[in-house]
Structure formats: structure tokens, C-alpha cells
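Student: sequence isn't available, so here's the structure alone:
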């Protein structure tokens, strides 16, 4: 069963034929909301809104461990994350879709592992390649099949939030090699790896990062909403195609 976590702009899947909702209790507290079970193009899918269905949970307070544990508990076999990001590269303008291949983690203070010592023990994961390559290729193939251009590969910088970055901070991220900046990619990707859940992401560029492109004088939030509304229609089309494969 494919799991989909939706971020800003994707708090629901309008084409998902919902069969039931389930509130899952976890050892790590409450997930962001009830899990929605249904079918997408005849494939069993479970959906979760990362920030809650009313978009009430900021990035640094998302209970990532509960979310991932719950999805694994209901026997999800793969997970696609959908998240909006800022574009650092010149050609990463609003509306572009990107499937990242690497992560740099700048977050702090988040519960980032299921293994905290004691009875849980200590567990080290290989995180050389943070995204599952076969799942990445399925997304890219779905983009080709639907005629949606998806950029193959980018370095995602995970920042703490909830505020956006300063122009100087984005300069630093670029020097570090980052090409996208978002707030929810970590520890989500690492937790998925810890529990053996193949994980890949579709990043929707909502705006140029601070100091880049049209955002040089500041971020225009009204325009972000318009971009996301259009882009998420295309993302849903890609997800439907993924469910056919």
C-alpha cells in the first residue's frame, strides 16, 4: 500500500476515493491527523496531511515519529512526500516540480530517531543516499507519462522554520551545495529509513528563496498560494500515474 504525506498546498487528495478514516495511537504520541484510506487509480493508498487537515501544525512541531510509525503500522510499503520549497538555483522558479536526491540537515531540537538508547538500543542507518532510488524513478516515469516536466535530482536543505530564511542564510545554503530549501524533509526521511519504509519526495517550488529571483525584495505570500494551487493539480496527476505502475 502506497502512503502519501501532503504538505502545504496538499492537505487532501480530491481524487482519492476514501473508504475509511482511522485514528492511530502510537508510542510516540498523536500523528498529525487521522489516516485516510482509499483507492487512487485502483491502488490502495493511505494519506496523511503533515500539518494537520486545517494546516495548524508548524514544521518544527510536526510529530514526525508518530506520523511515520503510524504509516508503517498500517502496513504502508512505500511513502511519497509532497512538500513546497523555495528554489535556490536560477532555473528553479515558482511552479517547478523536483524529485530531490540528496539532503543537508540544518534542523535542531526535533525528535529525529526511534532509537534513543536504553531499552530501544542504538541503531545506525546508512544514509548515504537518503531517498529510495526505485521510488524516485517511479515518480520520474510518471512525470514523463503524464507530460509533466519533473527535474531529476537536487540537494534539499532542511531548515528549522517556521520563519523563512534570510538572504544571507540562503547564500550560505548555496555555498554548501543546496539547491532547494524546505522545512519538513528531516527528520522525516531518516525516520523512514530507520523503519525500512522506502521514501521519496516531490518538491513543489512555491517561490524563489530569499534574495533570489523575484524574491530579492521580499517574499510575496499571495503569489505563493496561486502557484501552489496550480502546481498541486499537476502533482495529483503524477501521483495518479504512479498508482498505475
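Tutor: Arrived safely, thanks for sending. A quick note: this is a predicted structure, and the numbers were derived from the prediction, not measured.

Student: C-alpha from now on. contacts and neighbour counts both.
Tutor: OK.

Student: strands of this structure, start to end?
Tutor: 2-6, 17-22, 35-40, 43-49, 78-87, 97-99, 102-105, 150-152, 155-158, 180-182, 199-208 (DSSP state E).

Student: now residue 158: how far from residue 20?
Tutor: According to Cα to Cα, to the nearest Å, residue 158 stands 33 Å off from residue 20.

Student: so these two - more neighbours on which side?
Tutor: Counted by other Cα atoms under 10 Å, residue 158 and residue 20 do not tie: residue 158 has more neighbours, with 22 against 11.

Student: helices or strands next to the longest helix seen in the chain in the packing?
Tutor: In the chain, taking DSSP state H as the definition, the longest helix is helix 221-242. Helix 221-242 sits against helix 133-146, strand 199-208, with contacts defined as 3 or more Cα pairs under 8 Å, 6 or more residues apart in numbering; DSSP states H and E.

Student: buried ones in it?
Tutor: 224, 227-228, 231-232, 234-242 (16 or more other Cα atoms under 10 Å).

Student: before we move on, what about stretch 137-156?
Tutor: 138, 139, 140, 141, 142, 143, 148, 150, 151, 154, 155, 156.

Student: okay, the helices and strands packed on helix 221-242 in TSV with distance to residue 79 next?
Tutor: Putting those into TSV (distance: least, Cα to Cα, whole Å) gives the following:
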stretch	distance to residue 79
helix 133-146	9
strand 199-208	5
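
Student: the ones you listed: which one's closest to residue 6?
Tutor: With Cα to Cα, the closest approach to residue 6 among the helices and strands packed on helix 221-242 belongs to strand 199-208: 9.9 Å.

Student: now the angle from the closest one to helix 221-242?
Tutor: 150 degrees (axes from the mean of the first three to the mean of the last three Cα atoms, to 10 degrees).

Student: tell me the angle strand 199-208 makes with strand 2-6.
Tutor: Going by the same axes, to 10 degrees, strand 199-208 makes 20 degrees with strand 2-6.

Student: hmm, residue 98 is touching residue 143, no?
Tutor: No - between residue 98 and residue 143 there is no contact under Cα atoms under 8 Å: 10.4 Å.

Student: against that first model, consider the following:
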């Protein structure tokens, strides 16, 4: 090849993986392929698996992140996950977990959600079927001057969903239970309270069933 200045060479707008570039270190002038330079840049940036010739780059969508400022906007597919769902939840401040939902719902006026499954419920009162919210038993000492909307749904084939309003007053006052969905309670789950003022999920006849309880704290 005749001697030419760099500025006189033909420009390459789409270098191939095997194309050679010059690189200078502290001891000598060396050569490096475009693919090796590309992979070294990826390593320095802490990006994903090293690319191989003929494999689509996993940098797809990086420009979107740089312009949008939201990591959730990064392009990803089944074989190329730029960030995990857990990371997206943490970094963008939203998610599908109960804690994430409650964090956002509380900004709307104190609404919180909780759910529990009571495996064995009978007409008898026991510590196993007392309702709880956010890890605490529903008792006036723990929850005062607030209300809960309770949705009870039995797993028994004869069971039926029941909706109750639980009103907590002062610490020494018994909670008020109001059934608001109407209908008969025969073979349905229901709420009751004892002299301790704790609220229990019970069965309306002598039977055992699993009950799913969803509780919404209203204020």
C-alpha cells in the first residue's frame, strides 16, 4: 500500500468485527480488532455478556436510557434482560408487591391493604383465626380511631364471600362489626369478637374451612 496520511484514507462507517485499528500503549504501537475494542469498552462500563461475532449487541436501548432518565424504558426481551424486575421496582419507585402498593396508596389518604389466609376456621374462637393487619392483631390497643373493610372468601364449596366494615374506636371500646353485603350467613364465613375485643374470623356452623381475608384500612 502506498504511503498515505490518515486523513486521506477511506472512511469506514460500519466497521466489521475483524477490522483492525491502531492502538498505542506505553511501550509500542499495536493493533486491535474492532470486536475486542468493543468488548473492552463493555467490560469497563460493567455491561452484560461479552458479544461474539454475529450475535446481536446487548447494548440495544442504552440510548433510550440516556435520554429518558428512566431505567424501566430500557429495551429488553426474553433473551436480553438489561435490568431485573426487582431493580426496576427499586429504581423507579413502583412495583406490584404489597409494600410498594401500600406506599403509594397511603399518599391517597391513608388507604392500606393486607391479606391473610387462615387455614382452619371453626365456630370456636382461637388464636389461630384472629384477624391481623400489618403483623398486629386487630384489637383496639393496636388500632384505634380507624376503620377496616374486610372481605372474607371461603375455600369451601358451600362458602361465599362476605364483606364487613370494622370500626375501631377508643382503646377501651369494643370494635363495631357491620355486615354490608347482605344475604344469609348459613355456611358462610363471618366475623365475631370476644370479650377481649379481638376480631375473629369464624364459621357460621360447626365446620372447618380455609378463609382468605383481604383487609383495607380506610383511615
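Tutor: That came through fine. Note that the structure is a prediction, hence the values are computed from the model and not measured.

Student: got a TM-score for the two of them?
Tutor: With the length set by TM-score structural alignment, normalised by the length of the second structure, the two chains reach a TM-score of 0.25; 97 aligned residues with a Cα RMSD of 5.9 Å.

Student: about what we covered before: could you export the strands of the first structure as a markdown table, including distance to residue 188 of the first structure?
Tutor: Below are the strands of the first structure laid out as a markdown table (distance: least, Cα to Cα, whole Å):
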| stretch | distance to residue 188 of the first structure |
| --- | --- |
| strand 2-6 | 10 |
| strand 17-22 | 21 |
| strand 35-40 | 17 |
| strand 43-49 | 13 |
| strand 78-87 | 9 |
| strand 97-99 | 15 |
| strand 102-105 | 11 |
| strand 150-152 | 20 |
| strand 155-158 | 10 |
| strand 180-182 | 12 |
| strand 199-208 | 9 |
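
Student: thinking again about what came up before, what angle do strand 43-49 and the longest helix of the first structure make with each other?
Tutor: Using the same axes, to 10 degrees: helix 221-242 of the first structure against strand 43-49 is 160 degrees.

Student: quick check: angle from helix 221-242 of the first structure to helix 133-146?
Tutor: The directions of helix 221-242 of the first structure and helix 133-146 differ by 100 degrees, with the same axes, to 10 degrees as the criterion.

Student: circling back: anything in contact with each of residue 98 and residue 143 of the first structure?
Tutor: Contact with both residue 98 of the first structure and residue 143 is made by residues residue 150, according to Cα atoms under 8 Å, 6 or more residues apart in numbering.

Student: of the strands of the first structure, which is nearest residue 71 of the first structure?
Tutor: strand 2-6 (7.0 Å).

Student: any idea of the angle the closest one forms with strand 35-40?
Tutor: Using the same axes, to 10 degrees, strand 2-6 of the first structure lies at 120 degrees relative to strand 35-40.

Student: strand 2-6 of the first structure - contacts with which helices or strands?
Tutor: Looks like strand 2-6 of the first structure contacts strand 43-49, strand 78-87 (3+ Cα pairs under 8 Å, 6+ apart).

Student: reformat the ones you listed as TSV; add distance to residue 172 of the first structure.
Tutor: Below are these laid out as TSV (distance: least, Cα to Cα, whole Å):
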stretch	distance to residue 172 of the first structure
strand 43-49	31
strand 78-87	14
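
Student: nearest to residue 176 of the first structure, of those?
Tutor: That would be, of those and by Cα to Cα, strand 78-87, which comes in at 14.6 Å.

Student: out of the helices and strands packed on strand 2-6 of the first structure, deepest packed?
Tutor: strand 78-87 (a mean of 25; mean count of other Cα atoms under 10 Å).

Student: show me what that strand is packed against.
Tutor: Using 3+ Cα pairs under 8 Å, 6+ apart, strand 78-87 of the first structure sits against strand 2-6, strand 180-182, strand 199-208.

Student: out of the buried residues of stretch 137-156 of the first structure, flag the one nearest to residue 200 of the first structure.
Tutor: Among these, and counting by Cα to Cα, the member closest to residue 200 of the first structure is residue 139, at 8.5 Å.

Student: before we move on, the earlier item: looking at the helices and strands packed on strand 2-6 of the first structure, which is closest to residue 68 of the first structure?
Tutor: strand 78-87 (9.2 Å).

Student: right, and residue 36 of the first structure touches residue 70 too?
Tutor: No - the pair residue 36 of the first structure / residue 70 is not scored as a contact, 11.7 Å apart, by Cα under 8 Å.

Student: can I get the helices and strands packed on strand 78-87 of the first structure in a markdown table including mean neighbour count and distance to residue 170 of the first structure?
Tutor: Listed next are those as a markdown table, based on neighbours: other Cα atoms under 10 Å; distance: least, Cα to Cα, whole Å:
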| stretch | mean neighbour count | distance to residue 170 of the first structure |
| --- | --- | --- |
| strand 2-6 | 23 | 25 |
| strand 180-182 | 27 | 8 |
| strand 199-208 | 27 | 10 |
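
Student: save those as CSV, and put in distance to residue 193 of the first structure too.
Tutor: Below are those laid out as CSV (distance: least, Cα to Cα, whole Å):
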stretch, distance to residue 193 of the first structure
strand 2-6, 14
strand 180-182, 19
strand 199-208, 7
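
Student: mind checking which of those is nearest residue 83 of the first structure?
Tutor: So among these, strand 199-208 is nearest, using Cα to Cα, at 5.1 Å.

Student: hey, what's the angle from the closest one to strand 78-87? Just curious.
Tutor: 20 degrees.

Student: against residue 83 of the first structure, how distant is residue 98 of the first structure?
Tutor: 10 Å.

Student: out of the helices and strands packed on strand 78-87 of the first structure, which comes closest to residue 192 of the first structure?
Tutor: Of those, nearest to residue 192 of the first structure by Cα to Cα is strand 199-208, at 6.4 Å.

Student: CSV for the buried residues of helix 221-242 of the first structure, including distance to residue 47 of the first structure?
Tutor: Converted to CSV, the buried residues of helix 221-242 of the first structure look like this (distance: Cα to Cα, whole Å):
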residue, distance to residue 47 of the first structure
224, 24
227, 22
228, 19
231, 18
232, 15
234, 17
235, 14
236, 12
237, 16
238, 15
239, 12
240, 13
241, 16
242, 14
